[in-house]
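> this one's structure only:
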């Protein structure tokens, strides 16, 4: 028998789509992918060389459960340099990806029936992670009309005596929204007042455009810092998704609990990848800026093309590498055997008729949107937008 907790878990809705894409490609049909949630750039050469060096130097053994001491020291330096925050190695844990850091944090602080407030749209794994702890996800819809900014009044109305945390993600997947400092600060003040944690997922922190900057929640005040668990990693900023190195910083007692839990699950992250991540944090800013500049060009082009398409409405986000066009104008419209009644229908239609892969927004609690990742070459984005525009014109 399968456990009840797994039976209640909702599988990733993108798996069926991925299978369809794989079948088309096996038939030799080209599909332009706008569904990928990772940079299309390769990991910088200096980082790769450090991994090779790690193997030669014998960094192939277990590390402490919380991660390699040198890497944790480098993470402390990063937060001091970027945000003038003081952490010690006892306040840092390195995990097998930011996803594990998030799971560790929730397992460390959430008891059955505790509530975790999550602004939506959100990354769907948040909800399943909370459910797996026995906690209760409390979903609070943000307003598309104002760019999915934090709606503090809505969040505050959901705070109860059972609220253990609010989980935020800025820059945001899937919307690309970058939360305003004044809103994050107000949320931090609520955390202090009502004694709950903020789990702040900042894994896209380097990918912010139009002169905006990432608001690091823990940097807003000492009181807010004491209530904040910051999640980050090297995956998005340094094109290292497959290296599986994430990290968290936060109150010492919480990090210790996370480390204790990790010690009984995965023990410690990949040793050579940890060694290479020191190089990523220390000597890769030039790469980050070049990648960010290219993403910015793609972002502007993608939003411009989408808003030129009749029936599409898409706000211009200032972070990550996603946009979320609203497609409800097309509900009830048809072409051949297709009728569009929801985002899933639109995803199937665009895959079959335009040979482009986009993601159903309902996977992220966005019931009238699709998610498009511009983590693809500008040439492919141009071709994909041409195909999409032509396919949409056929819907009557």
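Arrived safely, thanks for sending. Since the structure is predicted, the reported quantities are computational estimates derived from the model, not experimental observations. Numbering: from 1, shown residues only.

> going by C-alpha atoms from here, please, whenever you check contacts or count neighbours.
Will do.

> how about residue 259, nearest residue that isn't a chain neighbour?
Spatially, and ignoring its direct neighbours in sequence, residue 259 is nearest to residue 66 (5.3 Å; C-alpha to C-alpha, 6 or more residues apart in numbering).

> my guess is the one you found meets residue 96, correct?
No. Counting by C-alpha atoms under 8 Å, residue 66 stays clear of residue 96, with 10.5 Å between them.

> tell me, what's touching these two both at once?
Common neighbours of residue 66 and residue 96, using C-alpha atoms under 8 Å, 6 or more residues apart in numbering, are residue 268.

> in addition, the following structure is provided for comparison:
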């Protein structure tokens, strides 16, 4: 038996991937499973991006690149940040990595010493705390309840900060809640971070998927101080339906970017060359497909939200972005005879043939995450199955 390093012994496997694997196993057995666990758009990468990737290969662009990304891709990112957020960065303030997840992992590895604390609001994306722990850091959680629209307050943040606090992670729009911090809310958080001199890790991967009359603000836009202490994390995965291409980036302090780039040079050499050329086209080419996809997700949300809201024992807040619903379902679990929401989720998979993600993976144990990144037909059928499952087992 391998004598594993202590750092991996406390890792919690990805709940999202585990449920997806179980659902796929049942599908392979011929079971009619509808999966609502997807964390990726159900659209193919736009054709003009595919063609750019193909052309790069035919042109012989298949060799190593600089560890932190092709200069042309960095420039495309710089231009995007200038256009979308009116933020100015230089090439030495941008690092391209193997997806936003790899960029975050690299950040924590170069940022944290043993015992350093990172504040993570609950609900959180599953990998934040695990990556902090792998860097020998300590996740410090702040619970943002449904009554707060799953957004932390400045007072909560202030109370969570200690002399070991190194950073806070903000994810807006959020996975799994779909909620968005307003400009005013971000300004209050930025002021607390200035007061205590802590880094802001701003995960903006869902910025292009926003619905209704809200808008996305990067906290780095608010002031020069906020910009200097913010590391923006983003990429093409969600905006351009390029999850498998694995291209993400960080933009921020040049010393931090240099350290991340140096570490990446010893771990990945460089992001996949073909994917980088695809990402250049994603940022510089037509953006029609981005808006078409956003509109499709908004249409699905409008159609499916009232159906989820009508399920007995479900309480759900309408999301403002991303492509997830996060209903509170503890009452439904209890009334249908299950001791926990995790057990309820397992029963939904094995009895109702619907795969959802338990909120325990996001630190929100009374919830489940439903992804509407699938066809409206499948969504409608899945929600009807869940509704029927709950009503058939309901006991007062």
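Ah, there it is. For clarity, every value in this text was computed on a predicted model and none was experimentally measured.

> between residue 66 and residue 96 of structure 1, who's got more neighbours?
residue 66 (26 against 23; other C-alpha atoms under 10 Å).

> that one -> structure 2?
Counting by TM-score structural alignment, residue 66 of structure 1 corresponds to residue 68 in structure 2.

> I'd like the distance between that match and residue 129 of structure 2.
Going from residue 68 of structure 2 to residue 129 of structure 2 by C-alpha to C-alpha, to the nearest Å gives 25 Å.

> over to residue 294 of structure 2?
Counting by C-alpha to C-alpha, the separation of residue 294 of structure 2 from residue 129 of structure 2 is 29 Å.

> between those two, which is the more surrounded one?
Each of residue 294 of structure 2 and residue 129 has its neighbours counted (other C-alpha under 10 Å); residue 129 has more, 23 against 20.

> translate the more buried one into the numbering of structure 1.
Match for residue 129 of structure 2 (TM-score structural alignment): residue 127.

> skip the chain neighbours and tell me the closest residue to its match.
Excluding its sequence neighbours, the residue lying closest to residue 127 of structure 1 (C-alpha to C-alpha, 6+ apart) is residue 137, at 6.0 Å.

> what's that neighbour aligned with over in structure 2?
Taking TM-score structural alignment, the alignment pairs residue 137 of structure 1 with residue 139 from structure 2.

> just checking, residue 281 of structure 2 touches residue 49?
Yes. Counting by C-alpha under 8 Å, residue 49 is a contact partner of residue 281 of structure 2 at 5.6 Å.

> need the contact list for the match of residue 137 of structure 1.
Neighbouring residues of residue 139 of structure 2 by C-alpha under 8 Å, 6+ apart: 117, 118, 119, 120, 129, 132, 133.

> give me the distance from the host helix or strand of the fifth one to the chain's centre.
When you say that, I think you mean residue 129 of structure 2. Here residue 129 of structure 2 sits within helix 127-134, counting by DSSP states H and E. Centre-to-centre, helix 127-134 of structure 2 and its host chain are 14 Å apart (C-alpha atoms, centre = their mean, to the nearest Å).

> and the contacts of it?
7-8, 11-12, 14, 101, 104-105, 108-109, 112, 118, 120, 138-139.

> what's the answer for stretch 349-367 of structure 1, then?
Here stretch 349-367 of structure 1 makes contact (C-alpha under 8 Å, 6+ apart) with 12-14, 21, 30-35, 120-124, 174, 324, 338, 342-344, 347, 368-373, 384, 387-388, 390-391.

> which of these count as buried?
Neighbour counting by 16 or more other C-alpha atoms under 10 Å classes 21, 31-35, 120-124, 174, 324, 338, 342-344, 347, 368-373, 384, 387-388, 391 among the contacts of stretch 349-367 of structure 1 as buried.

> just give me the residue right at the centre of structure 1.
For structure 1, the residue nearest the mean C-alpha position is residue 173 (4.5 Å; C-alpha atoms, centre = their mean).

> surely the match of residue 66 of structure 1 is in a helix?
No. Looking at residue 68 of structure 2 with DSSP: H, G, I helix; E, B strand; the rest coil, it is coil, so not inside a helix.

> what's near enough to touch it?
By C-alpha under 8 Å, 6+ apart, the contact set of residue 68 of structure 2 is 94, 95, 96, 97, 261, 264, 265, 270, 271.

> just give me the match in structure 1 for the third one.
Same thing as residue 96 of structure 2. With TM-score structural alignment as the matching criterion, the partner of residue 96 of structure 2 in structure 1 is residue 94.

> for its match, helix, strand, or coil?
Classification of residue 94 of structure 1 by three-state DSSP places it in strand.

> what does the one 10 residues further on give?
Following three-state DSSP, the label given to residue 104 of structure 1 is helix.

> neighbours of the alignment partner in structure 2 of it, just the number please.
Taking TM-score structural alignment, residue 104 of structure 1 has residue 106 as its aligned residue in structure 2. When neighbours are counted by other C-alpha under 10 Å, residue 106 of structure 2 registers 22.

> please report the number of neighbouring residues for residue 200 of structure 1.
Other residues near residue 200 of structure 1 come to 22 when the count uses other C-alpha under 10 Å.

> roughly how far does it sit from residue 123 of structure 1?
For residue 200 of structure 1, the distance to residue 123 of structure 1 equals 13 Å [C-alpha to C-alpha].

> what do you get for residue 361 of structure 1?
Distance check for residue 361 of structure 1 against residue 123 of structure 1: by C-alpha to C-alpha, it reads 10 Å.
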